[in-house]
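Attaching a predicted model along with its sequence, questions to come.
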Amino acid sequence: MTNHMNNLLRLLSLLLMVATATTANSKTPNIVLILSDDQGYTDYGFMGHEEIETPNLDQLAKESTVFRRGYVPTALCRPALSTLITGLYSHQNKTTGNDPARTPANNAHAERAGKDARELLLTHIDRTGALPLWLAKKGYVSFQSGKWWEGSFERGGFTEGMTKGYPNPGGRHGDAGLAIGRETMTPVTEFIDRSVKAETPFFLWYAPVMPHTPHNPPARFLDKYLKKGVQERVAQYYAMCEWFDETCGTLLDHIDESGIADETLVIYVTDNGWIQKEVGGYGPRSKRSPYELGTRTPIMFRWPGKIPPADRPELCSSIDFVPTVLAAAGAEGPHDFPGLNLLPQLQSGETIERDTLFGESFAHDIADIETPEASLLYRWVIKGHDKLLLTYDGAPGYMRYPPQHAEPQLFNLKDDPKETENLAEANPAKVEELSALLDEWYVPKQRQAGKLAPPAG
C-alpha cells in the first residue's frame, strides 16, 4: 500500500511538472517592435559597415534569426508603417503616401464628406482595423511611442500611447510621441513595468524618429566620427545611427533585466533606407525609391528558447509581420493576409518555401485618397536574385527624385547589388516571366507600365 501511494504521488508530481511546463511553454509572448526611421540597410556593424558602430543591434543580431535580405514593400514613412500595422500592401490599405495632395479629386472627396482630406485619409485605418485591436481580443495591452501617422493612438487600437494626432498641433505624424528615444525612454519602460506587474501580455510599438533628421546627435557620438575623418554632414548621420542603437540597448536591457526576455518576441525592421549626401539630405535611389537602398532592411526576430539564432538566406518582408505576430499570440485577424506566418520556420529552422517578393512605390503626396493607382510610380518583383522594376504613369506631384526613365529595369542582385547594369534589353524572356508574376500579384487598371506621367500644368 505504501509503495502504491508513493508511486501515485510520484505520478501526480510528474503530471504537475508536465502541466506547469506546458503552461510556461504556451504562455502568450509579449511583442516588441523596434522600428528604425530612415536608415540604410548597410548602416550597421553586423551588416558590415566599416565606420558606423551599432553594438546593441549587433548583439541583438547574434541573439536573433536575421534576414539580411529583408524588404519593405513601400519605402516611405507612412505607407511603410501602415503596412506594418494593418498587414496589407499600400494598394490594399489605400495609404500610399504621407499626405493628401491638393488635387481636384481630393478636394471633391472633402467637399462631399464635409471634412478635410487629411481626416478622410485617417478613415482608412478605421476600415482595415489594426494589429493592436486584434491582439486586444487575446488580452493584450499595447503602447504606441514614436512616429505614428494615423491620428491618435486610440485610433490604431492601442490601449495606451503618446500621440494625440491630427488635428492637434504637431499631430501629423507623432506630436508628443516624437520625444521617445531622443529625449526620454521613461514612458516605454514604465509601460513595460506596469504590464509585467499586472502579468498582462503587451505589444510595444517603439518607433523613435531616429536616425531620421534632424541629425543632431550628442557630441560624444559626433566627435567620434569626426575624429575618424568622416565628412561632417555624413558624420552627423553616422552618429545618429549610433545614438539610435544606444536607445535600443536601453530598451533591450530593460526587457532582459525585467526577467521577461524568454517571454518576449522582439522584431526589428526599418521603414525605408537612406543615402546621406555630403551637402545634406538624402540621395537618389534611397528613401522613397524602389531600389535596394530604399526598400531593403535587415529584419530580425528574437525569442530566446523559441526561435534559435540563425542567419537566414531567404527573402523576408515586413508584410509578414502581422501574420507572424498573430500566430505567436494565438490571435486572429478579420481576414487572410498577403504575408506569410513565418513562425513555424523561425522555430524549426526549416526553409521558407518562398522565393518571390513584391513591392510598389507611390508619390509622396497622394493624388486621390480613394484611388491608390492615381499615384502609382513603380512596381517591383524579386525572384531569387532577379529583380524587375516597372515604371508607371501615376501623378508624381512634387518629388525630389521623380521617375526619369520608363523602360523596364532588370537587375541581378547577387552580381550587381547596387543595381548599376540594366539587363532588360538583353533578357526579354526574363522580363516577360517576372512581368507575369507582377500581374499575378495584381493588375493595375488605370495606370500603364512603360510610360511617364505628363508634366504638371
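Nice, I can see it. This one's a predicted model, so the numbers in the text were calculated from it and none came from an experiment.

Please make it C-alpha for all contacts and neighbour counts, starting now.
Fine.

host element of L35?
Assessed by DSSP states H and E, L35 sits inside strand 30-36.

got a list of contacts for that strand?
Taking contacts as CA atoms under 8 Å, 6 or more residues apart in numbering, the residues outside strand 30-36 that touch it are 201-211, 244, 248, 263-271, 325.

Does anything pack onto the helix ranked longest in the chain? Which helices or strands?
For the chain, the helix that runs over the most residues, judged by DSSP state H, is helix 232-257. When contacts are defined as 3 or more CA pairs under 8 Å, 6 or more residues apart in numbering; DSSP states H and E, helix 232-257 sits against helix 55-62, helix 186-198, helix 219-227.

if we go to 10 Å?
With contacts defined as 3 or more CA pairs under 10 Å, 6 or more residues apart in numbering; DSSP states H and E, the packing partners of helix 232-257 are strand 30-36, helix 55-62, helix 186-198, helix 219-227, strand 264-270.

For G283, which non-adjacent residue is spatially closest?
For G283, ignoring the flanking residues on the chain, the nearest one in space by CA to CA, 6 or more residues apart in numbering is I275 at 5.1 Å.

what's the spacing between that neighbour and R233?
Separation of I275 from R233 (CA to CA, to the nearest Å) stands at 12 Å.

shared neighbours of those two, anything?
G281 (CA atoms under 10 Å, 6 or more residues apart in numbering).

Can you pick out the residue with more neighbours from the two?
In this comparison of I275 against R233, neighbours counted by other CA atoms under 10 Å, the higher total goes to I275 at 23 against 17.

residues touching the more buried one, list them.
Contact partners of I275, counting by CA under 10 Å, 6+ apart, are 38-43, 234, 237, 281-287, 293-294.

ok, it to I52 distance?
Relative to I52, I275 is positioned 13 Å away (CA to CA).

any residues in contact with both of the two?
Common neighbours of I275 and I52 (criterion: CA under 10 Å, 6+ apart): 42-43, 237.

what about G48, how many residues close to it?
Neighbours of G48 (other CA under 10 Å): 11.

next, the one to line up against it:
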Amino acid sequence: MKKVLFIALCIFAFSCTAQEKPNIVLLFSDDAGYADFGFHGSKIMKTPNLDKLAKQGVRFSQAYVSDPTCGPSRAGLITGKYQQRFGFEENNVPGFMSAVSAVDNREMGVPVEEVTIADYLKKQGYATSFYGKWHLGGDDRFHPTKRGFDEFYGFRGGARSYFPYSDAPASELDLMERGFGNFVEPEKYLTDALAKESVDFIERTAKASKPFFTILSFNAVHTPMDATEDDLNQFPDLQGKRKTVAAMTLALDRACGKVLDKLKELGIEDNTIVIFTNDNGGPTDKNAGVNYPLSGTKSSHLEGGIRVPFLMKWPGKLQPNTVYDYPISTLDLLPTFYAAAGGNEKELKDIDGVNLMPYINGINEDRPHKTLFWKKDARGVIRKGDWKLIRYPDRPAELYNIPNDISEINNVVADHPEMVRELFKELFAWELTLERPRWMLKKSFEKVDIDRMDKYRDQSKYLNGESKK
C-alpha cells in the first residue's frame, strides 16, 4: 500500500511540475517608427501597455527584419528563411500593378511548397489563427487557411481603410474576410476589431485546454491615416500626420493591452510567449513615423529601414526588464517557437533563422548570427559582426561600424579597403545561392526608394519638431 501511495505521489508531483506547451502570441505592427514607443524613449507617443510588456520581458536592441518593406519582410518571417531564396525579393503583393513580370497581381505570393510557421506548429498540436493584414498572396491557394492557419479574419492585400467600407473598394483584396470567402466588414475601428477577434480566439481555445498560436497582424500604423476622434483628442499639441500617427499608435497599444489583459484574466499569461515587433522601419514621408537615432526610412537598407522594435516575454524562462544586445532577426521566430513547442529543431529543413532561447539565457554566449544579408535588385547589404556594408546602384558602397555609429554618419569605406573587398565577395557568394525574383518592379521605383532614403536620412530633425507637422 505504501509503495502504491509513493508511486501515486510521484505521478502527481510530475504532473504538477511538467511544463505544458506554451501558448504563443505574436503582436505585429506595420510601418511603426523605431522611436515611436515609450520603451524606446518617446515622450510624445502613449504606449503604456507595450511599455509594461518591455519591463516584463526582454527588449532586443538590435532586432532586424529580412527586408525594409512589408510583403518581403512578412515572407521571411513566416518561413524562417531569406525570402529571396524563393524569389520573393521585390515589393509588394498582391495588386502592386507596377510590377514587371510574367507573375502578376494575385499570382504573386509565397510559393505553396514553402512550409510556414503555422504548418510547423500545427504538427505540435497547436490551434492556429491569423488576424489582420496578410499580404503574402491574393490568390486562393495562398490563403491563410491553406497555409497552416485554422482561423482567419483579415484582408489579403497590403492596406485598407480602418473604418468599414460602405461602398466596394477598388479591390476585393482590401475587404475583410472571415475564414475563406466570407467577406464581413468590421463593426468598429479596425485596430480594435482585430483585438476583439484575437481575444475571442484566445478565450475559446484556452477553455478547450489546447495550446494556441495567434498572429495579430495589425495594419496600424500603415496608411491610410485613419484615427478616431477620441484618440485624436488625446494629442492636442500635435498637428497633421504626426497627430494622426500618435492616435493610431495609441489604438495599437490599446489593442495589444486587450490581448495581454485577457491572458492574465484567464490565468495563462505565465505559460504564454508574447512577442511584439514590427515589419520594417517607419516611412517618415508617408505616416510621419520617426526612426531616430537610426537613419533612413522604410524601403532603405539603412538601420531605420531594417531595424525594428522587438519585445519578448516568457515568464519563468526569460529574465524580466533586460536587454539583449546582439543582432537577431525575425527569421528566428519560426525556430524559436517550434523549439518552445517541443519540436525537434533537427526537423527544421532549409531555414536561416535560429532558436533564440539558448542565446538569450546565456547558455550559448556566441552571437545568434555572425552574418546577416539583405538584397533588393542591385542593392545589397551584409552585416558581419559589427560591420555593415551597403552596396548601391548609383553611388560607391558605404561601410559602418554599427555599435560605434548607430546613425550611420561616418562612412569609413576608404579606411578599410581589404575589409570592403572581402565583404563584397561574401555578399556576392550569398547572392549566388538565391532564386531569380519571381516578379520585379519598374526601375523607376528604385529611384523613388533612393530619393526617399536621401531626403529622410537624418531623422534627428523630425524628432526635434518638424515631425509635428
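Sure thing, it's come through. Note that this is a predicted model, so its numbers are computed, not measured.

Fetch the TM-score of the aligned pair.
Structural agreement between the overlaid chains, expressed as a TM-score with TM-score structural alignment, normalised by the length of the first structure, amounts to 0.80; 407 aligned residues with a CA RMSD of 3.1 Å.

hmm, back to that, turn the shared contacts of I275 and I52 of the first structure into TSV, including distance to L376 of the first structure and neighbour count.
TSV is the format used below for those (distance: CA to CA, whole Å; neighbours: other CA atoms under 10 Å):
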residue	distance to L376 of the first structure	neighbour count
T42	27	20
D43	29	24
Y237	30	29
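
quick check, nearest of those to C316 of the first structure?
Within the shared contacts of I275 and I52 of the first structure, proximity to C316 of the first structure (CA to CA) peaks at T42, which comes in at 16.2 Å.

Counterpart of that closest one over in the second structure?
Taking TM-score structural alignment for the superposition, T42 of the first structure sits opposite A35 in the second structure.

Tell me the secondary structure at that match.
Here A35 of the second structure takes the coil state, with states given by DSSP: H, G, I helix; E, B strand; the rest coil.

Grab the nearest non-local neighbour of it.
In space, A35 of the second structure comes closest to N291 once its chain neighbours are excluded; the distance is 4.9 Å by CA to CA, 6+ apart.

residues contacting that neighbour?
Residues in contact with N291 of the second structure, defined by CA under 10 Å, 6+ apart, are 32-36, 281-284, 297-298, 303-305, 307-308, 407, 456-460, 462-463.

And these, which of them are buried?
Buried members of those, counted by 16 or more other CA atoms under 10 Å: 32-36, 281-284, 297-298, 303-305, 307-308, 407, 456-460, 462-463.

got the buried residues for stretch 84-102 of the first structure?
Within stretch 84-102 of the first structure, the residues that qualify as buried are 84-91, 93-101, counting by 16+ other CA under 10 Å.

And for stretch 168-185 of the first structure?
Of all the residues in stretch 168-185 of the first structure, those buried under the rule 16+ other CA under 10 Å are 171-182, 185.

Show the end-to-end separation of that stretch, please.
Here the two ends of stretch 168-185 of the first structure are set 23 Å apart, with distance taken as CA to CA.

Then stretch 344-351 of the second structure?
Using CA to CA, one end of stretch 344-351 of the second structure lies 14 Å from the other.

contacting residues around it?
Outside stretch 344-351 of the second structure, the residues that touch it by CA under 10 Å, 6+ apart are 76, 79-82, 115, 120, 331-332, 334-336, 338-339, 354-355.

my read is E185 of the second structure is in a helix, agree?
No: note on E185 of the second structure: no helix contains this position according to three-state DSSP, which reports coil.

quick one: it from G137 of the second structure, how far?
Applying CA to CA, the value for E185 of the second structure to G137 of the second structure is 20 Å.

Next: N23 of the second structure.
From N23 of the second structure across to G137 of the second structure, the span is 27 Å (CA to CA).

K3 of the second structure: how many residues sit nearby?
Every residue meeting other CA under 10 Å relative to K3 of the second structure is counted, giving 8.

can you pull out the helices in the second structure?
Applying DSSP H to the second structure gives helices spanning 2-17, 48-56, 70-79, 117-123, 190-207, 229-232, 240-265, 284-287, 303-306, 333-340, 357-360, 417-431, 444-455, 460-463.

ok so, going back, in this structure the match of T42 of the first structure contacts T284, no?
No: in this structure A35 of the second structure lies outside contact range of T284 using CA atoms under 10 Å: 11.3 Å.

Narrow the contacts of strand 30-36 of the first structure to those that are buried.
For these, burial is judged from neighbour counts taken by 16+ other CA under 10 Å, and it is met by 201-211, 244, 248, 263-271, 325.

sorry, back to before: pick out the most distant pair among the buried residues of stretch 168-185 of the first structure.
Maximum pairwise distance in these, criterion CA to CA, is 21.7 Å, between R172 and M185.

Please pick the buried ones from the contacts of stretch 344-351 of the second structure.
Buried residues within the contacts of stretch 344-351 of the second structure, counting neighbours by 16+ other CA under 10 Å: 76, 79-82, 115, 120, 331-332, 334-336, 338-339, 354-355.

and the alignment partner in the first structure of L372 of the second structure, how many residues sit next to it?
Matched across to the first structure, L372 of the second structure falls on F358, judged by TM-score structural alignment. With neighbours defined by other CA under 10 Å, the count for F358 of the first structure comes to 21.

need the contact list for F358 of the first structure.
Shown here is F358 of the first structure, whose contacts under the criterion CA under 10 Å, 6+ apart are 71-74, 89, 317, 319, 379-383, 387-388, 437-438, 441.

Selecting buried members of these in PyMOL, what would you type?
Burial among the contacts of F358 of the first structure is assessed by 16+ other CA under 10 Å; the matching PyMOL selection reads:
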select buried, resi 71+72+73+74+89+317+319+379+380+381+382+383+387+388+437+438
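
A255 of the second structure and L333 of the second structure, how far apart?
The span separating A255 of the second structure from L333 of the second structure equals 22 Å under the rule CA to CA.

Map W243 of the first structure onto the second structure.
Checking with TM-score structural alignment, W243 of the first structure has A251 as its match.

Same question for G87 of the first structure.
When the second structure is aligned by TM-score structural alignment, the residue opposite G87 of the first structure is G80.

My read is that its match contacts D119, right?
No: using CA under 10 Å, G80 of the second structure makes no contact with D119, being 12.0 Å away.

dump the residue contacts of the closest residue in space to A75 of the second structure that isn't next to it in sequence.
Ranked by CA to CA, 6+ apart and with sequence neighbours excluded, the top spatial neighbour of A75 of the second structure is Q83, at 5.8 Å. Applying CA under 10 Å, 6+ apart, one finds that Q83 of the second structure lies in contact with 66-67, 71-77, 89-90, 110, 331, 374-375, 434-435, 437.
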